[in-house]
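Chemist: model the following, please.
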Amino acid sequence: MAEAKIDIVGQNELPTVVRLYKDVFTPARDEAFFQRRLLGRHNPLVLLAFVDEQPVGFMVGLELKPNVFFEWLYGVLPTHRRAGIASQLMDAANAWANDHHYEYSRMECHTRNRPMLHMAIARGYDIIGIRWDNDRQSNLVIFEKELTIVA
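Modeler: Reported below is the predicted structural model:
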């Protein structure tokens, strides 16, 4: 397991997220794609994972509603997968959401992304629904996890 350094960064680091995204997903997206998604959103969160000072993964999230944090997008470079980096990003996102008094963390995953489906279930997320993604022409599984709020 790689021990990644997970940093909370500002939206000024979106160019780094865009570079990572291009190496993880197709089609590539530009910075404006991320800026539009975060525009006017409460509590946007951008995390970067570093190994040996090099960015190897990211997570972008935002408030879905006052008690639910939405983990919108995860990505880990193919060369660094299966090393626990996505799990570390997920733990950091959940800790941040818990610290900001969210009761639930929600995420969606395409049905063909088996490793992410398995990871969500293994990390305590429940399946709460399914929806059709017109952009990718496939189903998304909707996951939610109750966070432990410490008063």
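
Chemist: C-alpha from now on. contacts and neighbour counts both.
Modeler: Will do.

Chemist: mind listing the helices for this protein?
Modeler: Under the criterion DSSP state H, helices of the chain are mapped to 14-24, 31-38, 85-99, 114-122.

Chemist: please provide the structure for the following sequence as well, for comparison with the first:
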Amino acid sequence: MTEVYRTTVPTDAVLSIEEVGLDQLELIRELNLRIFEEERVINTFDREDLLILLARVNGVPAGFKIGYRENGRTFYSAKGGVLPEYRRQGIARQLLYVMMDWARQKGYKRFAYDTFPNRHPGMTVLGLIEGFRVTRADYNTYYRDYRLRLEKDL
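Modeler: Got it, this is the predicted structure:
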């Protein structure tokens, strides 16, 4: 595991964000189940430039973010979240920054993610505050919610 970012969150706890491999998939699945109350993380982990980030607060797993190459120009953040007890401390924002920096260093020109504003309003607000633009909106019948596509040039 390679630590890629370290800072102090507002509660004076130490936040570390690490790039982890598929050997940590069980931990990611546990976090996913607690955060989203669903078993599926992403459809497949067989992706080019797969990046899995794990956030820890004082060494305790608090959140994750997974992304991969969508095409030669765009890096796609497929899923990520923070446990409820660690929200509103800037952890999701730091995960986003680390992933965007990583994608920029790999030569990607655009960063994108989809979100469901009625299920996860915080990710919509975060994206808009961080300068993302809504590039698509549609209705997802599985989640029975509107899905927004947010994109930003890197």
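
Chemist: Provide the TM-score value for the superposition.
Modeler: Once superposed, chain against chain, the TM-score is 0.89 (TM-score structural alignment, normalised by the length of structure 1); 142 aligned residues with a CA RMSD of 1.3 Å.

Chemist: rewinding a little: out of the helices of structure 1, which is closest to residue 107 of structure 1?
Modeler: helix 114-122 (8.7 Å; CA to CA).

Chemist: follow-up on the earlier one: most tightly surrounded among the helices of structure 1?
Modeler: Highest mean neighbour count among the helices of structure 1 (mean count of other CA atoms under 10 Å): helix 85-99, with a mean of 20.

Chemist: for that helix, packing partners?
Modeler: Counting contacts by 3 or more CA pairs under 8 Å, 6 or more residues apart in numbering; DSSP states H and E, helix 85-99 of structure 1 is packed against strand 5-9, strand 45-51, strand 54-65, strand 68-76.

Chemist: in a markdown table, list these along with distance to residue 111 of structure 1 and mean neighbour count.
Modeler: Shown next, in a markdown table, are the helices and strands packed on helix 85-99 of structure 1 (distance: least, CA to CA, whole Å; neighbours: other CA atoms under 10 Å):
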| stretch | distance to residue 111 of structure 1 | mean neighbour count |
| --- | --- | --- |
| strand 5-9 | 27 | 16 |
| strand 45-51 | 24 | 21 |
| strand 54-65 | 19 | 21 |
| strand 68-76 | 15 | 22 |
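
Chemist: I'd like these as TSV, with distance to residue 143 of structure 1 appended.
Modeler: Below are the helices and strands packed on helix 85-99 of structure 1 laid out as TSV (distance: least, CA to CA, whole Å):
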stretch	distance to residue 143 of structure 1
strand 5-9	23
strand 45-51	19
strand 54-65	13
strand 68-76	10
